[in-house]
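Student: Give me coordinates for this.
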Amino acid sequence: MTNKKVKLDLESDTIVDKIHRHADFSDKLINLVPARIYLSDDDKEMKWFQGLRKEEKVNSKRETIENLKKAKRYRLDPEKSVLTTLDLQKQKLEKEKEKFGIKPMFLGFQEDDTFEKMRERRLQKNKRNRDSGLNVVEEVVKDLTYGYVKIGDDDEEYGKNRKKERVSKATELEMAMKLEALKKDPKKGDFVAKKHSWKAAISRAAGIKIRDDPKRLKQRIRKEKNRREKNAEKWKERVEVQQKVRVEKQQKRSENISDSNIFEYVSLFHYTLN
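Tutor: As a prediction, the model looks like this:
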């Protein structure tokens, strides 16, 4: 019995020591925070410190209830200005900032900013930047209108009541060769080159790929031809392998059938002898 009491006393002592250590640790953490951050200099708020007498606690609770009732009547009165709890907290925070001289860490960031407001401002800024770039393009390209591009005296329509036609690489190479030949013309070469460069720049700005280099087109055609040849070889090998596997399976099946027939014949022969 005495041993059990000693064990219980030791366990209770260790628990009490742990509680004291945790309490000391919490107190030290609280002491690291400046008192002005979580304590107010207002005398009315000083009443909520620990160590108040029972009568003082009752009076403070009664005063709090009365203040809540007054605030409710004031809030429901249409003739008086309505201040929400958030407004009161903002006013209090502004007073504390003026008192302690607290300055914002980031310029351009207001206290009442939210994520949505910041996101909206960023989107508007990006839109203004895009609009400024579009204005520059519109000043440079005045003849560019929706649906068609007008260059000089010729009108070339893009996407106006016509479907997008896919041109083969051979046709692209033929057109590129003709264009190179026209550029080398001593009379009209400069005019053709300027006109084509202008059209190509507008098409690239609209997101259209321009393939007018004969050398690159030849390389692409050669690569595509090699790729097709490799794919044809792979397909041929695959067909041959499948055919070989099919023949082997058929041969194995016929061998198994013949073996089973021989076994049945031998068993029948032994049966007749017996």
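
Student: Please make it C-alpha for all contacts and neighbour counts, starting now.
Tutor: Noted.

Student: In this structure, where's the longest helix?
Tutor: helix 214-273 (DSSP state H).

Student: From the contact counts, what lies against that one?
Tutor: If contacts are counted by 3 or more Cα pairs under 8 Å, 6 or more residues apart in numbering; DSSP states H and E, helix 214-273 sits against helix 169-183.

Student: What angle do helix 169-183 and the helix or strand following the helix it packs on make with each other?
Tutor: Moving toward the C-terminus from helix 169-183, the next helix or strand (DSSP states H and E) is helix 189-205. For helix 189-205 against helix 169-183, the angle by axes from the mean of the first three to the mean of the last three Cα atoms, to 10 degrees is 140 degrees.

Student: Please tell me how far the spatially most central residue of the chain sits from residue 18.
Tutor: Among the residues of the chain, the one closest to the centroid is residue 119, at 14.7 Å (Cα atoms, centre = their mean). Distance of residue 119 to residue 18, computed by Cα to Cα, to the nearest Å: 49 Å.

Student: go on, residue 262?
Tutor: As defined by Cα to Cα, residue 262 lies at a distance of 90 Å from residue 18.

Student: repeat for residue 73
Tutor: 49 Å.

Student: go on, residue 57?
Tutor: 31 Å.

Student: Comparing those two, which residue is more hemmed in?
Tutor: Neighbour count, other Cα atoms under 10 Å: between residue 57 and residue 18, residue 57 has more, with 16 against 12.

Student: right, and the helix or strand after the helix or strand harbouring the more buried one?
Tutor: Secondary structure assignment for residue 57, by DSSP H and E: helix 54-76. Going down the chain from helix 54-76, the next helix or strand is helix 85-100, by DSSP H and E.

Student: Give me the angle between the next helix or strand after that next one and helix 189-205.
Tutor: As assigned by DSSP H and E, the chain's next helix or strand after helix 85-100 is helix 115-140. Using the same axes, to 10 degrees, the inter-axis angle of helix 115-140 relative to helix 189-205 is 170 degrees.

Student: Could you list the buried residues of helix 115-140?
Tutor: For helix 115-140, burial by neighbour count (16 or more other Cα atoms under 10 Å) applies to no residue.

Student: ok, residues contacting the following helix or strand past it?
Tutor: Proceeding N to C from helix 115-140, the next assigned helix or strand is strand 144-145, under DSSP H and E. Applying Cα atoms under 8 Å, 6 or more residues apart in numbering, the contact partners of strand 144-145 are 138, 150.

Student: now strand 144-145: how far from the chain's centre is it?
Tutor: In terms of Cα atoms, centre = their mean, to the nearest Å, the centre of strand 144-145 is set 34 Å apart from its chain centre.

Student: To compare against the first, here's the next sequence to fold:
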Amino acid sequence: MKKKKQSFKQPPTTTAAATINLKSLIHGNSLFFDKLIEFILARFYLSNDDVKDAKPWFQGLSKVAKATAKQRTKENITKAHHDRFNLEKSHAITLYLLKQSIENEKIVNKSNIDIDDDNEEANIKLIMNLDGDNRGDWMKKKKKKRKLSKAKELERAKRLEEAKKDLEKGEVVAKKHLWKAAIIRADGIKVHDNSRLLKQSIHKGKKRHKKNVEKWKEMEESKEKMKGEKQQTRAVNIAKRIHQKKMRKIAKKK
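Tutor: You can find the predicted model right below:
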């Protein structure tokens, strides 16, 4: 007797569950696909032509007109595709347009600066002179300036103190100096404008220099002393070897 083949049929419950899972997956990913579609620029899938010419190969055209219209459409699609990835035509790139809009906003914001007070105008001119072009560029491009000596800084501090004592221009000079010092400190550079501290610093520097000179002299003297001792030891050793060589020759002759 032939054995009957058992046919295993999938229960209806599992099939229904699989269908439900598939639907839920499609529904869950629909938002993701919608977002992806939003990234495609509208001009790549919408025509700028009139509605009448949107489908020029509709029923009723001759074969030649239909073929010409299709060929033109193909050429337009290919050209649009090439323009999209062509860096020379960067005006077609959304990122470039976004950057341009940001730059335009910056230019507008700079041009819309209103100056009401004369002191503010003077301060802005001071900032412009410091950075060369504008404050933003100055903060980005930190120009390396030559470091002044303490003596020159002391002279400058003394001149500043004398200018501050002037009854007419003292207040203006003090304000300008405060602004300039604040800008330089904001850039992380120290401002030396206190004559008393500068004098102390110069005095300490002289003392330090004197100590360093003394140490250098001691080092040079010790080097010369060691050099002399080595030369003396070498001369003694050479003399000993010569004497020993002579004594060996005398002993051989005997």
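
Student: Tell me how they score on TM after superposing.
Tutor: Laid over one another, the chains give 0.48 as their TM-score (TM-score structural alignment, normalised by the length of structure 2), with 152 aligned residues with a Cα RMSD of 4.1 Å.

Student: Strands along structure 2, start to end?
Tutor: Along structure 2, counting by DSSP state E, no stretch forms strands.

Student: Show me the longest helix that occurs in it.
Tutor: The longest helix of structure 2 (DSSP H) is helix 195-253.

Student: before we move on, the earlier item: now the helix holding residue 57 of structure 1, how far from the centre of its chain.
Tutor: For helix 54-76 of structure 1, the separation from the chain centroid amounts to 50 Å (computed by Cα atoms, centre = their mean).

Student: With stretch 21-31 of structure 2 instead?
Tutor: In terms of Cα atoms, centre = their mean, the centre of stretch 21-31 of structure 2 is found 44 Å from the chain centre.

Student: For it, list every residue counted as buried.
Tutor: Applying 16+ other Cα under 10 Å to stretch 21-31 of structure 2 flags no residue as buried.

Student: roughly how far apart are residue 64 of structure 2 and residue 71 of structure 2?
Tutor: Remark: distance between residue 64 of structure 2 and residue 71 of structure 2 (Cα to Cα) = 11 Å.

Student: And for residue 214 of structure 2?
Tutor: Distance, residue 214 of structure 2 to residue 71 of structure 2, using Cα to Cα: 94 Å.

Student: if we can go back for a sec, if you count surrounding residues, which of residue 64 and residue 71 of structure 2 has more?
Tutor: More crowded of residue 64 of structure 2 and residue 71, by other Cα under 10 Å: residue 71, with 12 against 9.

Student: measure that one to residue 65 of structure 2 for me?
Tutor: With the distance defined as Cα to Cα, residue 71 of structure 2 ends up 10 Å from residue 65 of structure 2.

Student: now residue 199 of structure 2
Tutor: Residue 199 of structure 2 sits 95 Å away from residue 65 of structure 2, going by Cα to Cα.

Student: Residue 208 of structure 2 now?
Tutor: Taken as Cα to Cα, the span from residue 208 of structure 2 to residue 65 of structure 2 is 97 Å.

Student: swap in residue 104 of structure 2?
Tutor: Distance of residue 104 of structure 2 to residue 65 of structure 2, computed by Cα to Cα: 46 Å.

Student: quick one: residue 149 of structure 1 is in a strand?
Tutor: Yes - residue state for residue 149 of structure 1 (DSSP: H, G, I helix; E, B strand; the rest coil) corresponds to a strand.

Student: okay, now it: neighbour count?
Tutor: 18.

Student: hang on, it packs against residue 200?
Tutor: No - look at residue 149 of structure 1 against residue 200 with Cα atoms under 8 Å: they stay out of range, at 11.5 Å.

Student: Residue 164 of structure 2 against residue 174, yeah?
Tutor: Yes - the pair residue 164 of structure 2 / residue 174 is scored as a contact, 6.1 Å apart, by Cα under 8 Å.

Student: Distance of the residue nearest to the centre of structure 1 relative to residue 125 of structure 1?
Tutor: Distance, residue 119 of structure 1 to residue 125 of structure 1, using Cα to Cα: 10 Å.

Student: just residue 137 of structure 1 next, same as before
Tutor: According to Cα to Cα, residue 137 of structure 1 and residue 125 of structure 1 sit 19 Å apart.

Student: Same check on residue 173 of structure 1?
Tutor: On the measure of Cα to Cα, residue 173 of structure 1 and residue 125 of structure 1 end up 44 Å apart.

Student: try residue 118 of structure 1
Tutor: Distance from residue 118 of structure 1 to residue 125 of structure 1, by Cα to Cα: 11 Å.

Student: How about residue 71 of structure 1?
Tutor: Distance from residue 71 of structure 1 to residue 125 of structure 1, counting by Cα to Cα: 42 Å.

Student: neighbours around residue 154 of structure 2, how many?
Tutor: Neighbours around residue 154 of structure 2, by other Cα under 10 Å: 21.

Student: Check the one 4 residues further on too.
Tutor: The local packing count at residue 158 of structure 2 equals 16, with neighbours defined by other Cα under 10 Å.

Student: residues touching it, list them.
Tutor: Residue 158 of structure 2 sits next to residue 195 when contact means Cα under 8 Å, 6+ apart.

Student: can you check residue 161 of structure 2 too?
Tutor: If you count contacts by Cα under 8 Å, 6+ apart, residue 161 of structure 2 has none.

Student: how much space between it and residue 174 of structure 2?
Tutor: Taking Cα to Cα as the measure, residue 161 of structure 2 and residue 174 of structure 2 are separated by 9 Å.

Student: What distance do you get for residue 229 of structure 1 to residue 222 of structure 1?
Tutor: Distance of residue 229 of structure 1 to residue 222 of structure 1, computed by Cα to Cα: 11 Å.

Student: What of residue 180 of structure 1?
Tutor: Taking Cα to Cα, one finds residue 180 of structure 1 at 20 Å from residue 222 of structure 1.

Student: Compare these two (neighbour count), which wins?
Tutor: With neighbours defined as other Cα under 10 Å, residue 180 of structure 1 and residue 222 compare such that residue 180 has more, 17 against 12.

Student: Perfect, that will be all.
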